[in-house]
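[1] All I have is the shape, not the residue letters:
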């Protein structure tokens, strides 16, 4: 969000706490967060905010100053509210979506067609290898890998996607500045640099057990489907899979040995109707139609050409592509700024004169259109 008054008002709405549905309703009936606050107690009451929420909104404005300082600390930090057109479409379709997301990294990745890869925090060596193999293939095929930055399967999936030069999104069950477990601090920093980190919890929020199921619904909500690699009978990964299924998303599970306790959760999912998969291509093939719907929505959001859905899932071997025929001068300026050598975002912004937000949105569109390749955070024309 660029408008400081709206950003500040949104932070105050987050700070009000309590049920999210009334606050979403308040935003839906106002022209923005600042207007929602300006409506005062009568509008807040009409939207269904309870007494505690109304009292918080009428309290001191400096209650959110620490969050504002965090947001101002780096250009890649922002908060995306329910009212914002950049709020991820797939997440919006979930039951009880969060009022807002704190984001660090490129927010455009939250719109990218992706697969949630989840599983045990204490996987077998084979399970860890499977997570890496599948995540690497997804990344190379242009799918984002979404997970929860936990130890084990989550971390293996994030690392494999990054090593392949692909996109990964980490969703935290704590404040966005307090990754858990702390042993993943370096991985968190790496994802901030080359991927995207998101959390519904404000900066400074410590990890609490009761917050992780809520985190899992965001992991499931951002992805076209969820792959469970290894999971015990009682596992957070099974919660993610159930939430995905409840939202009508695809659920996949890798079978394992009957003697492996970390396979029992996957076998339970398979008995309940999940799709058994043995190769990454089985996942990407099943998701192609849903990815097409997301591409159409992204095209409308960015008002830019996305001509081929299949490039989302399989960009390998694409032939030479013609120059863009867009009438948008910004689009054409950015295309001219791109070369066949990988170029970082800072240089593309300097060459084109566009803002980072505008350039990021159009680069994502060009990627989906099959014109641009992204590797290790640098962009180039596809040849």
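    All right, it came through fine. Not measured: the values here are computed from a predicted model.

[2] CA atoms for contacts and neighbours, from now on please.
    Fine.

[3] Tell me which residue is most central in the chain.
    Here the mean C-alpha position of the chain is nearest to the C-alpha of residue 110 (CA atoms, centre = their mean), at a distance of 3.3 Å.

[4] Now do the longest helix along the chain: distance to the chain's middle.
    Criterion DSSP state H: the longest helix present in the chain is helix 280-302. Relative to its chain's centre, helix 280-302 lies at 15 Å (CA atoms, centre = their mean, to the nearest Å).

[5] Following element in sequence after that helix, please.
    With elements assigned by DSSP states H and E, the helix or strand that comes after helix 280-302 is helix 310-313.

[6] Show me what that following helix packs onto, helices and strands only.
    The contact analysis (3 or more CA pairs under 8 Å, 6 or more residues apart in numbering; DSSP states H and E) places helix 310-313 against helix 280-302.

[7] Could I get the buried residue list for the helix it packs on?
    Neighbour-count burial for helix 280-302 flags 280, 283, 284, 287, 288, 291, 292, 294, 295, 298, 299 (criterion: 16 or more other CA atoms under 10 Å).

[8] From residue 227, how far off is residue 276?
    10 Å (CA to CA, to the nearest Å).

[9] Put this next to the first one:
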């Protein structure tokens, strides 16, 4: 992209009152942004409102500085993880996103070069998952990556981060492992504790944003970016979610775009499971294993797994305490009643299992069994 072309696209994107829908009408009527700004007031008025025409005739606040900042950012990219700016007019714009009702005018990218957008699945869920929920997100994502699907998520804490990590673990060398769609400019990382994760994604996957450089983590941006997450995946898997959550927004958008929605069921006592249960009531597909999802999407050809799966434990070999726990959160009194073991001995066993990674300690004096990877 030449500098003048970049300036035209940024000016159109930054013009107050001219959103993506109005911008698409202008582009359809007059061509590229440079041609839009060459039009007379009367010509512009035939397409836009009076307020939009007035805004188009003035340079947007901060536009010249944004051109400088973006141009410098593009030139400073690492050749191994190049920085790009895709416009609606680019042949490389993701086709699945182009077919949505509100595709972004611009997409900022940083990461592996693309010949074409990969087959992918979105994995989303709670920012505060249960220990088992985080493990499920990582293991499902790892299996998807091993099968040749890129994993799309939002770089948030909790399920998103676990999904990105799992995809990085499972993807074959050289494959695009995961796509992180963020709610800030790509010159920022939010949350900051995912800075290292973002760098690793840029090296083996792709960071994507519709927001200009310098955009801070504004609350309203995160629900909006969910439409991109939904569009880039052939389906959306919700691992854990509360009833009021961004994950359910992503699932709804995926369904509206004609894509599959999958949900993992959980304990009836867990608030993080209620969103998934609501999705199941609405017709989402219940899944218990990654293979359930893969069979629906039927990726071809599947990549061989990075390592052979561990054999399942024999039912009679696991500790009595684990069998008594089940998979729902449970308190110490209930475990005493189920096992007939004294509190001191039970606490010692729980600590041993916790150190072995087989039990997680939850708030409120509860314990939960977790599956190890």
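    The structure has been received and is ready for your questions. Note that the structure is predicted; figures quoted are calculated from it, not measured.

[10] from memory residue 172 of the first structure sits against residue 146, does it?
    No: with contact defined as CA atoms under 8 Å, residue 172 of the first structure does not reach residue 146; the gap is 11.0 Å.

[11] These two: which is more packed in?
    Using other CA atoms under 10 Å, the more surrounded residue of residue 172 of the first structure and residue 146 is residue 146, with 35 against 29.

[12] what about that one, distance to residue 219 of the first structure?
    The value you get for residue 146 of the first structure to residue 219 of the first structure, if CA to CA is used, is 6 Å.

[13] where does the aligned residue in the first structure for residue 131 of the second structure sit relative to residue 97 of the first structure, distance-wise?
    Per TM-score structural alignment, the equivalent position to residue 131 of the second structure in the first structure is residue 125. Residue 125 of the first structure is 35 Å from residue 97 of the first structure, where distance means CA to CA.

[14] Name the residue in these two with the higher neighbour count.
    The residue with more neighbours, out of residue 125 of the first structure and residue 97, is residue 97; 20 against 9, by other CA under 10 Å.

[15] Counterpart of that one over in the second structure?
    By TM-score structural alignment, residue 97 of the first structure lines up with residue 103.

[16] Not counting its neighbours along the chain, what's nearest that match?
    Taking CA to CA, 6 or more residues apart in numbering, and ignoring the residues beside it in sequence, residue 103 of the second structure has residue 97 as its nearest neighbour in space, at 5.9 Å.

[17] count of residues packed around that neighbour?
    Neighbours of residue 97 of the second structure (other CA under 10 Å): 20.

[18] Helix or strand: which one has it?
    helix 95-98.

[19] Packing partners of the helix or strand just after that helix?
    Proceeding N to C from helix 95-98 of the second structure, the next assigned helix or strand is strand 106-111, under DSSP H and E. Using 3+ CA pairs under 8 Å, 6+ apart, the elements in contact with strand 106-111 of the second structure are strand 83-87, helix 195-204, strand 206-209.

[20] Roughly how far does residue 345 of the second structure sit from residue 354 of the second structure?
    Per CA to CA, residue 345 of the second structure is found 14 Å from residue 354 of the second structure.

[21] which of the two has more neighbours?
    The residue with more neighbours, out of residue 345 of the second structure and residue 354, is residue 354; 17 against 11, by other CA under 10 Å.

[22] Tell me who's in contact with that one.
    Counting by CA atoms under 8 Å, 6 or more residues apart in numbering, residue 354 of the second structure touches 360, 361.

[23] residues touching residue 256 of the first structure, list them.
    Contacts for residue 256 of the first structure (CA under 8 Å, 6+ apart) come out as 263, 264, 266, 267.

[24] Could you double-check that the third one sits in contact with residue 251?
    No: counting by CA under 8 Å, residue 266 of the first structure stays clear of residue 251, with 10.4 Å between them.

[25] tally of neighbours for the counterpart of residue 273 of the first structure in the second structure?
    Alignment note (TM-score structural alignment): residue 273 of the first structure maps to residue 283 of the second structure. The tally of other residues near residue 283 of the second structure (other CA under 10 Å) stands at 14.

[26] pretty sure residue 283 of the second structure is in a helix, no?
    No: the assignment for residue 283 of the second structure, made by DSSP: H, G, I helix; E, B strand; the rest coil, is coil rather than a helix.

[27] how close does it get to residue 25 of the second structure?
    Distance, residue 283 of the second structure to residue 25 of the second structure, using CA to CA: 36 Å.

[28] Also residue 144 of the second structure?
    In terms of CA to CA, residue 144 of the second structure sits 39 Å off from residue 25 of the second structure.

[29] likewise residue 345 of the second structure?
    72 Å.

[30] give the contact list for the aligned partner of residue 272 of the second structure in the first structure.
    Matched by TM-score structural alignment, residue 272 of the second structure corresponds to residue 262 in the first structure. Counting by CA under 8 Å, 6+ apart, residue 262 of the first structure makes contact with 120, 123, 124, 230, 231, 232, 233.

[31] Could you find the closest non-adjacent residue to the equivalent of the last one over in the second structure?
    So that's residue 233 of the first structure. Aligned counterpart of residue 233 of the first structure in the second structure: residue 243 (TM-score structural alignment). Nearest-residue entry for residue 243 of the second structure: residue 275, 4.4 Å, with adjacent residues in sequence omitted and distances by CA to CA, 6+ apart.

[32] I'd say that neighbour and residue 246 touch.
    No: using CA under 8 Å, residue 275 of the second structure is not in contact with residue 246, being 10.3 Å away.

[33] what about these two, which has more around it?
    The neighbour count for residue 275 of the second structure versus residue 246, taken as other CA under 10 Å, is higher for residue 275 (25 against 19).

[34] Thanks again, I'm all set now.
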